[in-house]
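Trainee: Structure, please.
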Amino acid sequence: MVRPLRQFLPKRFRKTEVVVPVVRLSGVIMAGGGGPFRSSISLASAAPLLDKAFAMKDAPAVAISINSPGGSPVQSRLVFQRIRDLAEEKGKHVIVACEDLAASGGYMIACAGDEIIADPSTVVGSIGVVSGGFGFVDLIAKLGVERRVHTAGQNKATLDPFRPERPEDVEHLKALQLDVHKTFIDLVQSRRGAKLADHPDLFTGLFWSGVRGLDLGLVDRLGDLRGVVRERYGPGAKLAVVQGRRGLFGRRAAGAAAGLDAASLASALGGGLLDAVQERALWARYGL
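Mentor: A predicted model of the protein is given here:
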């Protein structure tokens, strides 16, 4: 096989195409992953992909595609910080493209971008903190079940779902939420700065379309990632999706499932049912 002559030229004389790596982050943000059948975002899952993308020396930028209703504030901030650390270390411009949803922790991660793109119908924002759960006090009473809790420390059973809710427990939770909310607000303000509009509901947890998000300064422009990259780096610029390690059948989910016996698989499905319902509820809050 005859090699093209350009391979023998010094690199500075070659006409090479611009390739921008894309890291896709999709799903609820949670530590430990979402199980073998659900996608999720965490530092553990995102870090190898980010490292691989930022290691592409010739790439002028790294693109992050985000589609998430949020989740763990800690994992959200850890992923955000890893993106910013790598961007500064490698000197890369970061372009974030918001897909269907970049809300709550998903928007926190989006703020790692030097430039945030959204579709006109993308849902963005929801800069707030929420805690949800269930109360089973009346249910166990009807079933004739007696709840027995023994603690060392009078507040160790705070917000136990099988016991009546105490006002002081709720007050403590709300104080914690205010701390987390302030961290979120400070992060958004530090990244978006003067771009943010002076709007009374900006940090109340409300969310908006991409069109309104642009007016409010939550995003920088409307469009799609491919179009923006070609506009910035030329019509020949290409996107390259960064892939993670694949399982036995070429898909991580299938590979994980292949390692489960029947009993383990049933346990995983049953144990994850409530998580799946809560996960679905997160997406449903935004009409998705």
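Trainee: going forward, measure contacts and count neighbours with C-alpha atoms only.
Mentor: Noted.
Trainee: what packs against the longest helix along the chain?
Mentor: When the chain is parsed with DSSP state H, its longest helix is helix 167-192. Packing contacts for helix 167-192, counted by 3 or more CA pairs under 8 Å, 6 or more residues apart in numbering; DSSP states H and E, involve helix 105-110.
Trainee: tell me which strands and helices the helix it packs on is in contact with?
Mentor: Using 3+ CA pairs under 8 Å, 6+ apart, helix 105-110 sits against strand 61-68, helix 73-90, strand 93-103, helix 167-192.
Trainee: I'd like these as JSON lines, with mean neighbour count and distance to Ala53 appended.
Mentor: Conversion of those to JSON lines gives the following (neighbours: other CA atoms under 10 Å; distance: least, CA to CA, whole Å):
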{"stretch": "strand 61-68", "mean neighbour count": "25", "distance to Ala53": "7"}
{"stretch": "helix 73-90", "mean neighbour count": "18", "distance to Ala53": "10"}
{"stretch": "strand 93-103", "mean neighbour count": "25", "distance to Ala53": "11"}
{"stretch": "helix 167-192", "mean neighbour count": "14", "distance to Ala53": "22"}
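Trainee: Before we compare anything, build this one as well:
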Amino acid sequence: MIRNGRTPTILLVAMILIILILCYNNWGLSQRNISLRESLIAKDEKLNDMMEKKAFDEKQFGINSDRIKYFEQRIEADKQIAQQKDSDIDDLNSKLKAKSTENDKLTLELNDAKEALNLCKLEKNKEIELIKNNEQTRYQEELNKLMSQKSTNCSSMLEKFKDDLHKLVESQFSEADSQKILALINSDNAKLAEDAGQKLAENKVNREIALPVVDIDVCKLPKFEGNCTNSVERYYYDPLSERCLIFAYSGCNGNANNFETLELCQNKCKTKTTKIIEPQTPLAANRDYLVRPKINQA
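Mentor: Model (predicted):
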């Protein structure tokens, strides 16, 4: 109950306690609010950091995505280049096989051409040897005939000269002197006739007679370097390629298909056929032996 308008002490104490409790609660809430605000600020800062990091990561992801696309394009381009190179390698291998086959074919053709050339050379050499043998046989026959004629002519000239000499001696000397002179002449003439016959026989054996000119196609003669040790630049005509080619001439014992300059070879083998003169020896067999008897006057 209230006395004289005063609040009871218990009620006042209760109100003070309530106020204290409320103040304490308010203070506690304030501290908690401050703590929550600080925590919220920290979380907000952390969120901002996370957003910045997210933006940076997104930027890096974009950059990495671009780089990945670039590398993918490079890889694709490299794959295409590799495929193109593989295709080129296959083409080159096929071309190489074709070239190898062609080279084998050309090698076979070259070997066949070499064999044909060797056969041609052998045939030409046989033909040349046959021509030489035929010409030598013909020249030997002509030589034998000529030597026989020369021997007959020499004998007939000697007999005629003896007859003329006998007549001259018989007309100029007495019978006794003429017989002595004729005996001496006959003995000397017999010796001279024997010497002349021996000389003709030697000429016949040695064939010391000039051989005539033979028509031979020098442009068809085979290349012959000779058998000496020198090396001289010369040209010869090749009938297979129909061109004048260079070769090394040894310096001796060649054939007529041998030219000092390319122009000479080309000019000579335009008409192809020319003349070859065989080696000549002195015309010993064509000499006429004049038998001159010696007259010894007593």
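Trainee: Just give the TM-score of the two.
Mentor: The TM-score (TM-score structural alignment, normalised by the length of structure 1) is 0.18; 85 aligned residues with a CA RMSD of 6.4 Å.
Trainee: picking that back up, can you lay out the helices and strands packed on helix 105-110 of structure 1 as JSON lines showing distance to Trp283 of structure 1?
Mentor: As requested, those are exported to JSON lines (distance: least, CA to CA, whole Å):
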{"stretch": "strand 61-68", "distance to Trp283 of structure 1": "8"}
{"stretch": "helix 73-90", "distance to Trp283 of structure 1": "16"}
{"stretch": "strand 93-103", "distance to Trp283 of structure 1": "9"}
{"stretch": "helix 167-192", "distance to Trp283 of structure 1": "20"}
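Trainee: Which helix or strand lies directly C-terminal to the host helix or strand of Ile16 of structure 2?
Mentor: For Ile16 of structure 2, the host element (DSSP states H and E) is helix 9-172. For helix 9-172 of structure 2, the following helix or strand on the C-terminal side (DSSP H and E) is helix 175-206.
Trainee: just checking, what packs against the helix or strand that that next one is followed by?
Mentor: Counting by DSSP H and E, the next helix or strand C-terminal to helix 175-206 of structure 2 is strand 213-216. Contacts defined by 3+ CA pairs under 8 Å, 6+ apart place strand 213-216 of structure 2 against strand 274-277.
Trainee: so what does the strand it packs on touch, helix or strand wise?
Mentor: Other elements packing on strand 274-277 of structure 2 under the criterion 3+ CA pairs under 8 Å, 6+ apart are strand 213-216.
Trainee: Distance from the strand it packs on to the middle of the chain?
Mentor: Relative to its chain's centre, strand 213-216 of structure 2 lies at 35 Å (CA atoms, centre = their mean, to the nearest Å).
Trainee: again, but for stretch 92-100 of structure 2
Mentor: 22 Å.
Trainee: still on that earlier bit, so which of the helices and strands packed on helix 105-110 of structure 1 comes closest to Gln278 of structure 1?
Mentor: Closest to Gln278 of structure 1 of these, according to CA to CA: strand 61-68, at 14.0 Å.
Trainee: Just the angle for the closest one relative to helix 73-90, thanks.
Mentor: Comparing the axes of strand 61-68 of structure 1 and helix 73-90 via axes from the mean of the first three to the mean of the last three CA atoms, to 10 degrees yields an angle of 170 degrees.
Trainee: now strand 61-68 of structure 1 against strand 93-103, angle please.
Mentor: With the same axes, to 10 degrees defining the directions, strand 61-68 of structure 1 sits at 0 degrees from strand 93-103.
Trainee: and strand 61-68 of structure 1, what other elements does it pack with?
Mentor: Using 3+ CA pairs under 8 Å, 6+ apart, strand 61-68 of structure 1 sits against strand 19-26, strand 93-103, helix 105-110.
Trainee: got the angle for the second one vs strand 19-26?
Mentor: Orientation check (the same axes, to 10 degrees): strand 93-103 of structure 1 against strand 19-26 gives 20 degrees.
Trainee: Mind giving me the packing neighbours of strand 93-103 of structure 1?
Mentor: By 3+ CA pairs under 8 Å, 6+ apart, strand 93-103 of structure 1 packs against strand 61-68, helix 105-110, strand 115-118, strand 123-125.
Trainee: again, only using 6 Å
Mentor: Applying 3 or more CA pairs under 6 Å, 6 or more residues apart in numbering; DSSP states H and E, one finds that strand 93-103 of structure 1 contacts strand 61-68, strand 115-118, strand 123-125.
Trainee: need those in CSV with distance to Gln189 of structure 1, can you?
Mentor: Listed next are those as CSV, based on distance: least, CA to CA, whole Å:
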stretch, distance to Gln189 of structure 1
strand 61-68, 20
strand 115-118, 14
strand 123-125, 13
